[in-house]
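Q: attaching a predicted model along with its sequence, questions to come.
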Amino acid sequence: MSPARALDPKLFDATVAAVALFAGPEHLLIYVNAAYKRMLGARPLRRPAREAYPEPAAERFLSVLDDVLATGRPRQLTDSLLPAPDGPDEVRHFVSSCTPVATPLGDGVLVVTLETTAETRALQRFEALVTAVSQMVWVVRADGRVEEIVPGWEKLTGTPLPDREGQEMYDHIHPRDRQALVDAWHRALARRPPEIYQNTFRLRTADGSYRHMTTRCVPIVRDGHAEEWIAATVDVEDTWNAELREHLLARVAQTSGGSLDTAFATVVESVVPELADACVILLLTHEEWPLPEHATVTARRVASATRPGLPPAPAPMGQTVTVTPVMREVLESREPRTFRLPPDGRVPSGLVPEVTERWLTASGATSMTLLPLVVDDIVLGYATTATSGDTPVPEPADVELLREVLHHAQRPIRKVLDLQQARRTALRLQRAQLTRPPAVPGARLAARYQPASPANEIGGDWYDAIALPDGTLVLDIGDVAGHDLGAATVMGQMRSMLRALAWNKGAACTPAAVLAMLDDAAEGLDVGSFTTVVHTHLRRRPDGTWRMTWSNAGHPPPLLIPARGEPGFLDGGGEDPPLGVAPALSRTTHTHALAPGDTLLQYTDGLIETPGTSLDTGQRRLLEAAALHRAEELPELLRLLQDLSDHRDDTAMIAFRAEPAD
């Protein structure tokens, strides 16, 4: 074989790459081109490389020259820190290709060098940026291969990052987040054109706990297809917890009005499934505090919620359970307590009532937390929360957030309790006023009062019946505007003044005159309010009929249910304005005769008024029901008619039925 032809270095004089040629075992520098001089500075020719490159930074470069000459194999020197003419403080980066060649002076090495300072600095800045803002950064290739750019997976999870996207990676995702993450990722892969993909999920860490992470994947698109994805993942646990806390506290703070059960229902629905898999709230039925030492204490369940997939709530709402000794300890300490349940699902005996124990076992509960419910330094009851299956046992921070949610609910619960107390006070006041109708010869009487169902609806409906000394029967039905304790108070005043005027003036004073005097007195004593009322006198005649006279101040007209014939309203040609509108106005007395067997019904508007329907509709329904049930005894008739109400407003009714003459 003929010897290799020596390389003519003049070939590289005009190239833009920096070229140097070394010859012999001492790597004698025999050639550098102009580009080399500009890039790396002038070097003395015909000198050994160790003399031409005396800087310590060149040691690696010199060792590569030795290796190429000895082995005859080319080498690439990446990120070589060759000395630069800008001085020792200026760091520049190069890539050099070192190739064995034949030179006029024997075997040698051709070195071609390109500067990569700008590219290297850009990469360093990128790595610094993603390290500063991300937990980890990786590349997902089109074939599913995964490569980390900024490591972090193993530090966070305790296991190396899988080399491919797949089940091994998804096993670290919380089971209830896994499928949604997989589906969203596959949808992103199928999109055309590819779009940025983002998802938040829980990742299991090295200690077994879960943290919320957000991954943002950006596609690298070529020809309309994503060749790879750059994924940046950040830990958002603190941000997620802060946002969850604000959301939960804002939700329970909006709880107002309604019943206490409704208030607590909002609380449990806020807790599940964000903080627990199940939540039950029970109120103590024992009002004494502290709890008596040896007495049996019970609690009534008022609200519960469970996440989908778990067995239904363990018992009907309102069921009463006995408070266990462990629960008593928690209530008396006023401190929450978490119990880890054994893997076999068996709940320690005596920890919770038997019905709760059965439910915890059936749901595969892993933990249970008891939290006292304290309002205005009074322990009202407690909340029981549970985790099941793969849901992590709550950490102290989770329990503290649960406690804060219940504490934050104190204000709306206190408001509901105040409304309930006001409601009870008003109802006691009303019922004290709504006395039993008197016994009247030749007639039967029945009355009924039904308060509104909402806890804040307490109002001024009333009925009254008194027998005057001459045998005249006085019936009243009225309604004071408003639905609060004030309305109930005014109702008591108006009712008392009306019956006093009726008794004092006697049967000789017409109903219209009595109402005119009541209107005047209410205005003069400043106790008046917008009030509707029907004031009726009933006088029995020798033939067994009854003469009815009445005056109507803006109230729904009385209903006559005759023994024979169709029921009808006694409007008397129209009612006068309500009381409190025009005290000086002259009022009208109307007259009608009642035959034996006829029934007179006086009622308040809660019986016939329903939101969304006309008053005519309500009156028509009352006429139909009265015709259907006319043969019933008066108490049963009133009970059946009560079903016409939607219970959004108070309802008062009083019924009179004339009996046949002896």
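A: Structure received.

Q: please count neighbours and contacts with C-alpha atoms only from this point.
A: Fine.

Q: pick out the residue nearest the middle of the chain.
A: Nearest residue to the geometric centre of the chain (Cα atoms, centre = their mean): residue 270, 4.2 Å.

Q: for that residue, give its distance to residue 587.
A: The gap separating residue 270 from residue 587 is 57 Å, by Cα to Cα, to the nearest Å.

Q: repeat for residue 562
A: Going from residue 562 to residue 587 by Cα to Cα gives 27 Å.

Q: name the residue in these two with the higher neighbour count.
A: A count of neighbours by other Cα atoms under 10 Å puts residue 562 above the other of residue 562 and residue 587, at 21 against 18.

Q: can you count the residues close to the residue lying closest to that one once chain neighbours are set aside?
A: Leaving aside its chain neighbours, residue 562 sits nearest to residue 598 (4.3 Å; criterion: Cα to Cα, 6 or more residues apart in numbering). Residues lying near residue 598 (other Cα under 10 Å) number 22.

Q: can you check residue 127 too?
A: Residue 127: 14 surrounding residues under other Cα under 10 Å.

Q: quick one: buried residues of the helix or strand where residue 113 lies?
A: Secondary structure assignment for residue 113, by DSSP states H and E: strand 106-115. Within strand 106-115, the residues that count as buried by 16 or more other Cα atoms under 10 Å are 107-115.

Q: which strands and helices sit next to that strand?
A: Applying 3 or more Cα pairs under 8 Å, 6 or more residues apart in numbering; DSSP states H and E, we find strand 106-115 packed against strand 18-23, helix 59-71, strand 94-103.

Q: presented hereafter is structure B, for comparison with structure A:
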Amino acid sequence: MLPSARAGSVPASEAASPAGLPDLLGAAVCVVDQRGLVARVNSHAERLLGGTTADLVGRNVHDLLHRDRHGQPSATAQCSLIQAFLTRRPQVGGGWFERGDGSLVELSWLMAPYAEASADADAVVFFTDHDRAADLPNAPGSALPELERLTLLAETTTQLTSTLDSDEALNRLVHLVIPRIADWAVVDLITEGDEVERSIVVHYEDGAYVARVDLQGPMPPVPAESPMPLSRALRGAASSLVTPQTYQGPPDSGIAIEQARLFAATGMHSAAIAPIRGLRDVLGALTLGRSAPRGPLTPADLSLLEDLTRRTGLALDNARLYQRQRKVAETMQRHLLPQLPSVPGLQMAARYLPAPDDSQVGGDWYDAFTLADGMTALAIGDVVGHDLDAAAGMAQIRSMLRAYAWSHHEPPSAIVRRLDGSTLLAGVPMVTLVFGVVEQAADGMWRLTWTNAGHPPPLLVAHDGQARYLTDGHGMLLSTGLTPSRTDTSLTLPPRSTLVLYTDGLVESRHRPIDDGLERLRKHAASLAHRPLPAFTDLLLERARPTDDK
């Protein structure tokens, strides 16, 4: 039996709802869906565009707003905003727009696509009054014009909130900020054990990102009273500008020694350090540094850095919460998976493989146990869902199935009918299941009787390499609210044959039909027919599972 977690990816709509995005910045913001229609606006957009949410939502962003300087509708083919939308690249532009009262206003805009778009959130558009955008909005000494700052913040929001992997989020952040703001990016993280890990040191050099692994690794503990910038940032203090001279005096802690080493090894002449704050705790610190020939960072860059670390903290908080939930669900699943019984004349092996990092936890499960009449029950199934509810539902299904099978001496189809009625009462979502019993006949042969409730069919592999799917006895999945008929099918197993029960993660792929996955599994199982059962199981899992869903 080869249980395998369902593969998939987290939709952007689940990873980070766009509902809160329009209010993150003090600017006019429109969220546009995949059809080019306005999906959401904030209050700044309502005032700037002269319309209410009801006036704007559901309208084509080009047809509704774009005009030439004489107030006539402009051609779609000549619309730079539409071109930016189609190419899915962050772009800045401007033009004339019609307000709700019919008046014209010249606006500057920037468009940034969602890294993982959903049906109702494909891109975000920021609008700024043209005169104001051309004038002052840049803070004195700021390295980036205001529209570029807004572009960077929009990209940071969309890219960091569209992943639930903290390493990937930090990698995206590094590629956003260098070389735009600095030449060096350093990330120090506080682990769950309150230790400090220098997880990233990256330099942008000759058009490439170069990781300085020699400068990464564990850091000394955070001193409680140190006034040095990184120590203060890791305690949650405000951001600050730093130069090599900051760390030239006698060090007050191990962190100060590491900072002096960092400046000496990187050649940074100017750096800015800001805390990465989560909702409740300080998660780490981000250091951006410059080396020659670029000029030093200025106080104006600190506000941008703080905006970036705020978004980074929220993204890391979400990623860590997801990883903790995932770990709890995986631990629950592993502890609920049973020990296989020892049955004379039968060999059994099971493998459980968690879903890939970019997938969610599911409700896949298996079971094998000896019944009171001496028969051996086999089950494998999948509770629909990708969270702790699915894992909890899996535990309920397994317990109920064991109870019914032990207390009622009935065929598998009758047991599954009882289970089907109970799933609705227990509030368990839809379930697929193969349930069967094997017993040894008087002639020493083993006979399998099974029923299938919407699950991928078992695979029977003869010792001579012939392999076929057992498609009989197939019926509707559980917990639909219907009362479908269920049938039993019996089969005498050939001597030395192998019965493979599996979940759909072993045969499903986003890039090919499930029939291809089933055929792939059948061919690999047939080629391994002569292998001992442990090797058969390991090699089949390694060779047959999809590798293109990463």
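A: Sure thing, it's come through. Computed from a prediction, not measured in an experiment: that's the story for all the values here.

Q: TM-score for the pair, please.
A: Remark: TM-score between the superposed chains equals 0.66 [TM-score structural alignment, normalised by the length of the second structure]; 404 aligned residues with a Cα RMSD of 3.3 Å.

Q: still on that earlier bit, save the helices and strands packed on strand 106-115 of the first structure as TSV, and put in distance to residue 247 of the first structure and mean neighbour count too.
A: Output for these, formatted as TSV (distance: least, Cα to Cα, whole Å; neighbours: other Cα atoms under 10 Å):
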stretch	distance to residue 247 of the first structure	mean neighbour count
strand 18-23	63	25
helix 59-71	60	16
strand 94-103	55	20
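
Q: would you turn those into TSV with distance to residue 371 of the first structure?
A: Formatted as TSV, those follow (distance: least, Cα to Cα, whole Å):
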stretch	distance to residue 371 of the first structure
strand 18-23	76
helix 59-71	68
strand 94-103	66
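
Q: residue 624 of the first structure: which of these is closest?
A: When these are compared by Cα to Cα, strand 94-103 sits nearest residue 624 of the first structure, at 100.0 Å.

Q: kindly name the residues of the second structure that line up with the closest one.
A: Alignment of strand 94-103 of the first structure against the second structure: no match, by TM-score structural alignment.

Q: before we move on, what about stretch 476-488 of the first structure?
A: Under TM-score structural alignment, the alignment places stretch 476-488 of the first structure onto residues 379-391 of the second structure.

Q: sort out which residues of the one helix or strand residue 132 of the second structure maps to are buried, please.
A: If you go by DSSP H and E, residue 132 of the second structure is part of helix 130-134. Within helix 130-134 of the second structure, the residues that qualify as buried are 130, 133, counting by 16+ other Cα under 10 Å.

Q: elements contacting it?
A: When contacts are defined as 3+ Cα pairs under 8 Å, 6+ apart, helix 130-134 of the second structure sits against strand 104-118.

Q: need the counterpart of residue 70 of the first structure in the second structure.
A: Here residue 70 of the first structure stays unmatched in the second structure, going by TM-score structural alignment.

Q: against residue 411 of the second structure, how distant is residue 499 of the second structure?
A: 19 Å.

Q: where is the longest strand in the first structure?
A: Using DSSP state E to define each element, the first structure has its longest strand at strand 210-222.

Q: got the contact list for stretch 639-648 of the first structure?
A: Contact with stretch 639-648 of the first structure is made by 448, 450-454, 457, 606-610, 621-622, 625-626, 629, 651, as judged by Cα atoms under 8 Å, 6 or more residues apart in numbering.

Q: now, the residues you listed that are in strands?
A: 448, 450, 651.

Q: just among these, which is most surrounded?
A: Neighbour max across these (other Cα under 10 Å) = residue 651, 26 neighbours.

Q: surely that residue is in contact with residue 450?
A: Yes: with contacts counted by Cα atoms under 8 Å, residue 651 of the first structure reaches residue 450, the gap being 5.2 Å.

Q: residue 47 of the first structure: which of the ones in strands among the contacts of stretch 639-648 of the first structure is nearest?
A: residue 450 (114.9 Å).

Q: the closest one maps to what in the second structure?
A: The pairwise alignment with the second structure assigns residue 450 of the first structure to residue 353, based on TM-score structural alignment.
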